[in-house]
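Asks: Got a predicted model here, sequence first, then my questions.
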Amino acid sequence: MGQKRSRDQAMDDGDGKPGQTTSPYVAMFEGFRKELDEHHDRRERIVKASRDITAVSKKIIFSLQRARNLGQSLPPFIVKSNTQYWETIEKQYRAVSADLQGLNVYRYDRQITGGNQEFVEALTFQHYLETQTLITYEEAKARVAAMGGEEGAVQLAPEDYVLGVFDMVGELMRFSISFMASNGKLPAGKTLQDSKAKEEPPEEQTGDKPETDEPVPAEAKEQQPRNALSDLRELRLRLEMFEPPPKSKFNEEVEKKMGVMRECVEKVEKALYSLTVRGQERPKGWMPDVKEDRWAEVESY
């Protein structure tokens, strides 16, 4: 009877509340619970930010598809409509920048990778439309880091950059096919003659110049503007040379996107064939019919 009373007294915490223990492990497990709660809350914030960045980046890409020039500044209406989207992306990165510091950069890389890839896709697509060049990893990394704000820079993994470039090929395919369906030719940068005409004064342009039958120099031919298909082929060549680490998650994702990337380039090649070869069989002034199979490659996108 005395032993039972002693056990009951040992279970009291001094306030007369039975059922509580003074075991030193309680505080330790309470600390574990707090850390797990913080981990889940942090993870949910990053997942939500990644989804929002993905959704807004898609809106930017959709707006960029309305551009009709290559190698030139974007039209003002596109810049105006996309300004709010870029601000939203910066706000989302700033909201989770504190959660993506130190070891958390690698702990939550799978949660932020979707947003990073979609952002890189939008960033590289806009950069290509404006300059007809591919933005470098260092430039994209600096752009993401600048959005972190005072809490710290958000890191852009090289894997996210590469996968974003793979996705950008699909958007360039859609842009090229839409351009061909509307203009009857591949999108290309400024011609050599146009760039020279802007540099020459008006009196030299209208003055009498002797006509010559000299062939076009080889250097002038090399300076002819690149079109979207030549750039797509160059991208395909470079991406096919890329060798990710074997037996890794990154390698699996690259293999999936590699097949899609090749299909996108082939679609532009087939569309150009349909436009060039089959299009010449039509009379002057003829407009393609969406129901005709031979124009399906151009009009189905």
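Replies: It's in. None of the values given here were measured: they were computed from a predicted structure.
Asks: When you work out contacts or count neighbours from here on, use the C-alpha atoms and nothing else.
Replies: Noted.
Asks: Buried residues, the helix or strand harbouring Val47. List them.
Replies: When elements are assigned from DSSP states H and E, Val47 belongs to helix 25-64. Within helix 25-64, the residues scored as buried using 16 or more other CA atoms under 10 Å are 42-43, 45-58, 60-61, 64.
Asks: now that helix, how far from the centre of its chain.
Replies: Computed by CA atoms, centre = their mean, to the nearest Å, the separation of helix 25-64 from the middle of its chain amounts to 21 Å.
Asks: Next, the angle from the next helix or strand after that helix to helix 25-64.
Replies: Next along the chain after helix 25-64, taking DSSP H and E as the criterion, comes helix 76-96. Helix 76-96 and helix 25-64 are oriented at 170 degrees to each other (axes from the mean of the first three to the mean of the last three CA atoms, to 10 degrees).
Asks: Next up, a structure to set beside the first:
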Amino acid sequence: RIRRDRRNLRQMLSCSSAFQRVAFLLMAPKLKPQRLHQIAETGAEQLVKKARTMSTESSMKDAFSTYADYLNNFNEKRERVVKASRDITMNSKKVIFQVHRLSKDNKEEVLEKAGKDLEAVREQHFSRLMKELQGTDFWKLRRAFSPGVQEYVEAATFYKFCLSGTLSTLEEINATLLPLSEPSVEPLQINILDYILGLADLTGELMRMAIGRISDGEIEFAQRICQFVRQIHRELMLVVPKMDDSYDMKSKMEVMLQSVIKIEKACFSVHVRGSEYIPLLGDDAPTSYLLGGADLE
């Protein structure tokens, strides 16, 4: 009898599934009731464990599917933000080039066109960027749109200085962007870091303008630019050491210092040696020193 029970038990264990084991148990009435109860409990536990495993795998697949959708949407948004930032950069540079055409004869005409171009940058390109970033954690995408914002700040401040001789503050620039935001969503504002980085780039454009104004004989305007750039450099020297993310700013401070030195050297040269060539500034004669002609004998 013991041998027969063992043989029946081996046949039961050789069954491939828990359902077959239960069926075998029903067909084997000669097993002891206690043993039959233990085997039935083991089969039920395996069924529950298998169902639990299938449920866990399904929930994990759903979670990973959600994460995949989020990352795909995030990457697509990032590409759109990069495209908008490039458009802002390109058109802001056009505004800067337009302002550089400024002279004492066409000031109103040049600044009027530059103002219209700057407004077009806001309405056509900056508005696209704001629609993409409103209602999201825009700090995750800051590296994608920061170059365009810095270039826009540079163009806006450069235009304002040539128009009124003053510096556009961060509040003034953000105020011009408020009409582009939807009333129901918190407006996207330019942060202080991008503003300071754009302000650092402004000094390079002012240096080029100062050299150009000296060659046109506008010495006073060049001296005002020199004082203005000095003041910006002095104030930023106090701010940069306290900045957390100051790697980009430190490199720009070195370039800014070079711009200040170039303007100072040009103004100093005019002040010291002005008696040699100031009467010829702006003259059409080929002997003008600053126009690239031969020196006076």
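Replies: Good, I have the coordinates. Keep in mind that this is a model prediction, so the values were computed, not measured.
Asks: Need the TM-score from the superposition.
Replies: Remark: TM-score between the superposed chains equals 0.70 [TM-score structural alignment, normalised by the length of the second structure]; 240 aligned residues with a CA RMSD of 3.3 Å.
Asks: on that earlier part again, which stretch of the second structure lines up against the helix holding Val47 of the first structure?
Replies: Aligned using TM-score structural alignment, helix 25-64 of the first structure spans residues 60-99 in the second structure.
Asks: pretty sure Ala49 of the first structure contacts Arg94?
Replies: No - at 9.6 Å, Ala49 of the first structure and Arg94 do not qualify as touching, with contact defined as CA atoms under 8 Å.
Asks: show me what contacts Ile61 of the first structure?
Replies: With contact taken as CA atoms under 8 Å, 6 or more residues apart in numbering, Ile61 of the first structure is in contact with 122, 125-126, 171.
Asks: Just give me the neighbour total for Glu45 of the second structure.
Replies: Counted with other CA atoms under 10 Å, residues neighbouring Glu45 of the second structure total 12.
Asks: What of Asn69 of the first structure?
Replies: With other CA under 10 Å as criterion, Asn69 of the first structure counts 16.
Asks: what does Met180 of the first structure give?
Replies: Met180 of the first structure, neighbours per other CA under 10 Å, totals 19.
Asks: Now for Glu158 of the second structure, how many residues are close by?
Replies: Residue 158 of the second structure: Phe, not Glu. 25.
Asks: Looking for the alignment partner of it in the first structure.
Replies: Checking TM-score structural alignment: Phe158 of the second structure goes with Phe125.
Asks: Can you name the next helix or strand after the helix or strand hosting that match?
Replies: Using DSSP H and E, Phe125 of the first structure falls within helix 109-131. Going down the chain from helix 109-131 of the first structure, the next helix or strand is helix 137-146, by DSSP H and E.
Asks: what's that following helix in contact with?
Replies: Against helix 137-146 of the first structure from outside (CA under 8 Å, 6+ apart): 120, 123, 152-156, 158, 161.
Asks: Can you list which of those residues are found in helices?
Replies: Among the contacts of helix 137-146 of the first structure, the ones falling in helices (DSSP state H) are 120, 123, 158, 161.
Asks: what lines up against Ala140 of the first structure once you look at the second structure?
Replies: The equivalent of Ala140 of the first structure in the second structure is Ile173 (alignment by TM-score structural alignment).
Asks: oh sorry, the question was meant for Gly115 of the first structure
Replies: Under TM-score structural alignment, Gly115 of the first structure pairs with Gly148 in the second structure.
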